[in-house]
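Asks: Prediction below, plus the sequence it came from.
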Amino acid sequence: MTIERKPILTLQNICKSFGQTEVLHGIDLEVYSGEVVALLGENGAGKSTTSNIIAGGFHQSSGDMTWLGESYSPNSPREAINSGLVLIHQELRLLEHLSIAENVFIGRWPSKLGMISRKEMEARAQAQIKRLGLNIPASSLVRGLSTANQQLIEIAKALALDAKLLILDEPTAALGGAETELLFEQIKRLKEDGVGIIYISHRLEEIRKVADRLVVMRDGNTVEKFDSGDVPVRTIVESMVGRDLNQMFPLIPVPKEETGIEVKHLSSPNGAFQDINFSVKKGEIFGIAGLIGAGRTEMVRAITGADPIATGQVFLNGKDVTPKTPTRSIENGVVLVPEDRKLQGLVLDHSIEDNIAYANLSTISKLGFISPSRIKDYAKTAIERFGVKGVGGQNADEMSGGNQQKVILAKWLAKDPKVVVLDEPTRGIDVGARSSIYEIIVELANKGIAVIVVSSDLEEVLGISNRIMVMAEGKMTGILDRQNANDVSVMELATAFG
């Protein structure tokens, strides 16, 4: 007689609306104990919304969930945690000035006779981190621990709550190869202990190593389920985007003859970059490559007025426009889409409309006054132009990374700039959303705008650039034409130290 195996968590026809906009259209999902289910999809597919419904952050508009065979509908993250379901966010939320044990038991410290029992707390925390293979005293401060170890401490917090299901949201985003393998080893241990795991990641190659099953989402729908994690990456991506991937990068235009921006002998006060010289033609996409610490970000921040310049000049259409402030740079038509979109690019707890308006107040205002209706109309045009998936009144922090990036592009491009600088334009953005960002970049070049793209993704910088400048240790080591640029030639220049 075969005993039927039952899932610990089920989602049936889950729908979710924010105002008049429905973002989930009937999600179905099952998770069994001791297995890893990878939840995949483009930014905006609905993965985060689904996770938040499971973890009590949102409440579904319709549909049913069960947990351990019982009806389940948490009204808060605390209620979900108490039930044994824990969401571990991509952004770690540990308090660095507290010990490991204090972080593991924060808000529920073991006590005897009204006094916190530090001995018991540290013993119980030690047991959990030992379970994950960490040989660090639980009394140690979190400050100074590696990102990988902090990730494991977040998991230890969940296990101390007797979690039976973990939702890991981009757990390897900040990890290197060795640290990722360490995490995978701990996931294997958790599976052996019967813990169910929902695993969300854009790193599709690692999915094949860690997942038992795959669930693919697209535009708020469950579109594909695979009974194995060993699925070709191309098959996964085509399921995510709903089309064949014949060409990742669009055809890039031929630049005009006129120079758009020119940088001469640029150096920083702190030595982050020295004696940088290059020019970008109108309609050219100029890539900047290099290893971490090469000075790429510091350099583009300087030419857009965000960081100081020690020596050198910036010219626009032959005119000296060397900036001292970001405001002056923007007035001259040179704008920056920064590396950290959440901290530097958007006001996350404000609406899409407001974020677009903040950069365009002089255009939107009439006789010094700004009406809500003008903001709505202005933002609506920008949202439609760049294919932002969202409504104007929606907060920026409710959007996927790809759509947040489109909002940043929308707010600056509404000013009709002459030069657009994009620092890591697709970091943390999935394959499908990347292609739409590339199409926007090409659209800018087609309009005669000089485009500068800084990227750590070698395939990206090779695929989207007319020319590539390579930097190493703050110095430019060469500029390659498209026909002479490949992964070998770029890496040779990127490692040309001294």
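Replies: The structure has been received and is ready for your questions.

Asks: C-alpha only now, for contacts and for neighbours.
Replies: Noted.

Asks: Please confirm that Gln344 is located within a strand.
Replies: No. With DSSP: H, G, I helix; E, B strand; the rest coil as the criterion, Gln344 is located in helix rather than a strand.

Asks: if I pick it, what's in contact with it?
Replies: Neighbour list for Gln344: Pro338 [criterion: CA atoms under 8 Å, 6 or more residues apart in numbering].

Asks: let's bring in a second one:
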Amino acid sequence: MLMSETVLLEAVAVTKRFPGVLALDGVDFKVRAGAVNALVGENGAGKSTLMNIFSGVYDDFEGTLKRLGQPIRLANVAEAQQAGIAMIHQELNLVPHMTVAENIFLGREPLTVAGLIDFPTMKANAQALLDRLHCDAAPDSLVAELRVGQQQLVEIAKALSRNAQVLIMDEPTSSLSEKEVQRLFDLIRRLKAEGRGIVYITHKMEEIRLLADYVTVFRDGRTVHEAAADSLCLADLVKYMVGRDTKDFFVKTTHTKGPERLSVKGLTLEDATRPGRLVLQDISLSVSSAEVLGIYGLMGAGRTELLEALFGVHGQRVEGTICIDGQSVTIKTPQDAIHHGLALIPEDRKRDGLVLGMTLEQNTSLASLWQFLTHGLLSQRKEHQEAESYRERLHIKSYSCRQQAGQLSGGNQQKVVLSKWLLTHPRILLLDEPTRGIDISAKNDIYALMDQLAGEGMAIMVVSSELPEIMAVSDRILTLCEGRLTGAFEQSEFSEEAILKAALPNCRKDDVSQ
């Protein structure tokens, strides 16, 4: 592994405190030139806190930052950018209704001699950057019209326009298609070859194997291991991250399947923006009590739309028959769904699952406020008791139930979303990408919770884009492609190759109905 030993950016004994929380406890981290420096650890381990220090968001910390060996203090984001440090956030930081070129040069627009924005020059400069990144987005396209993968390249173009030498990428593949992931990997390799230092934060072990040159592991705010990536095996890496062996991880329990809980026949969903186009076509399926039904498909297959249709999100645009416990029901709103015992854990927990500025207990009670009303008044004592009960049951790490949801790690935020919906006492739980962007330990907790709920008789439908995950948690798997069911697999038939093939276009099985 031939790489420069030049350290572009370094944290030495950095400590950061928040009220009631020691987020970083003397951590060390090096960003080497011409290398992918992976930073891994559970959510809450301190990764994001250190990256916010690197990018100038936090300037009140103990310890030292060094840029090319010289101590440096970054008072704000602008100073970090001037120092050649750029962060590509998991939630992209772009203005949707501005053009690609306007986003790239926002606040640094080229001007004419008259002091006006020089749009032709800005467009030409943007095009040069996009060409360099092999991005097919046009400089005058609105960002809102781009795919997520294209938007990510625009963020990287913005960083390169400032000549950033250190690029911090936080879970960059979480919303990308397989093809977009490969394009991103190719780009990262080119940036590395130019001598730039890449900080790569991920929970996906395969990405570390494919990309990383060095790996640093954080646990509980401390640096617990640093090594060349090729010297680590997966089992050791996971053990460093969570502090225990992989043999302690989730193993699915075999439950005796109960009676049919949910039956769907001929479910069809019309596209809201293109009348006549069907997002879902003639979907028929069933799931029983004490069963976990996995739904697998590629991006755009209709997985999320299927769960949303069952939960009443799409209202009158949904046709077909839904039966619960043998009785036909009408579900045209989420209120209808809750009334009939359904709960939906959405794909985007921050946008659709939580109110980030509200506390844990306020979020937990949102979908079941009626339980806490006495003569029309909210009993905060009851609300607090229930929230505290779920905080303990789901092992939510927070200093109290009155901590804001936005201050929690991703895994703990997801547990708050689960608490909210479990408090409605559902009979059917719909989970859309329940472990996206969360760490191994939190994933294990959620798998174990699903297994426990199935054992208690709940019917569960789970969507995941991670094939090994959906095979590990499901009793049966159905595949979706272009809005149609294309395959059905019992647990004894699970095979990555067969399931993936069934999810690909032009590889369908006929007349699937399960």
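Replies: Right, received. Where do you want to start? Here the structure is a predicted model, which means the values were calculated and not measured.

Asks: All the helices of the stretch 151-300 of structure 1, residue numbers only.
Replies: 177-192, 204-210, 233-241, 296-303 (DSSP state H, counting those that start in this stretch).

Asks: most packed of these?
Replies: helix 296-303 (a mean of 23; mean count of other CA atoms under 10 Å).

Asks: Figure out how far that helix is from the centre of its chain.
Replies: 21 Å (CA atoms, centre = their mean, to the nearest Å).

Asks: Mean distance of that helix to its aligned residues in structure 2, please.
Replies: For helix 296-303 of structure 1, the mean deviation from structure 2 after alignment is 2.5 Å (mean CA distance after the TM-score superposition for structure 1).

Asks: Give me the contact list for that helix.
Replies: Contacts of helix 296-303 of structure 1 (CA under 8 Å, 6+ apart): 263, 268, 272-273, 288-290, 307-309, 314, 322-323, 336, 339, 421, 423, 454, 471, 474.

Asks: Now do the contacts for Ser29 of structure 1.
Replies: Just to correct that, residue 29 of structure 1 is Leu rather than Ser. Leu29 of structure 1 neighbours (CA under 8 Å, 6+ apart): 9-12, 215.

Asks: Return the distance of it relative to Asp227 of structure 1.
Replies: 13 Å (CA to CA, to the nearest Å).

Asks: need the contact list for the aligned residue in structure 1 for Leu344 of structure 2.
Replies: Aligning on TM-score structural alignment places Leu344 of structure 2 opposite Leu336 in structure 1. Contact partners of Leu336 of structure 1, counting by CA under 8 Å, 6+ apart, are 301, 304, 420-423.

Asks: Any chance of CSV for the residues you listed, columns secondary structure and distance to Leu68 of structure 1?
Replies: CSV is the format used below for the contacts of Leu336 of structure 1 (DSSP: H, G, I helix; E, B strand; the rest coil; distance: CA to CA, whole Å):
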residue, secondary structure, distance to Leu68 of structure 1
Arg301, helix, 52
Thr304, coil, 55
Val420, strand, 52
Val421, strand, 51
Leu422, strand, 47
Asp423, strand, 46
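
Asks: most surrounded residue in these?
Replies: Comparing the contacts of Leu336 of structure 1 on neighbour count, Thr304 comes out first with 28 neighbours (neighbours: other CA atoms under 10 Å).

Asks: Would you agree that residue is in contact with Val335?
Replies: Yes. Taking CA atoms under 8 Å as the definition, Thr304 of structure 1 is a contact partner of Val335 at 6.5 Å.

Asks: can you list residues touching both of those two?
Replies: Common neighbours of Thr304 of structure 1 and Val335 (CA under 8 Å, 6+ apart) are Ser329.

Asks: Can you tell me what Gly402 of structure 1 aligns to in structure 2?
Replies: So Gly402 of structure 1 corresponds to Gly411, using TM-score structural alignment.

Asks: Taking the centroid of structure 1, which residue is nearest it?
Replies: Gly428 (3.0 Å; CA atoms, centre = their mean).

Asks: residues in contact with the residue nearest to His203 of structure 2 when sequence neighbours are not counted?
Replies: Nearest residue to His203 of structure 2, sequence neighbours excluded (CA to CA, 6 or more residues apart in numbering): Asp439, at 5.8 Å. Contact analysis of Asp439 of structure 2 by CA under 8 Å, 6+ apart lists 41-43, 203, 411.

Asks: Ile479 of structure 1 now?
Replies: With contact set as CA under 8 Å, 6+ apart, Ile479 of structure 1 has these partners: 467-470.

Asks: biggest separation within the residues you listed, which pair?
Replies: Within the contacts of Ile479 of structure 1, Arg467 and Val470 form the most distant pair, 10.0 Å apart (CA to CA).

Asks: So between those two, which is more surrounded?
Replies: Neighbours per residue, other CA under 10 Å: of Arg467 of structure 1 and Val470, the larger number sits with Val470, 26 against 22.

Asks: Look at the corresponding residue of structure 2 for Val388 of structure 1 and say how many residues are nearby.
Replies: Applying TM-score structural alignment, one finds that Val388 of structure 1 aligns to Ile396 in structure 2. By the criterion of other CA under 10 Å, Ile396 of structure 2 has 23 neighbours.

Asks: quick one: stretch 359-376 of structure 2 aligns where in structure 1?
Replies: The aligned range for stretch 359-376 of structure 2 is 351-368, by TM-score structural alignment.
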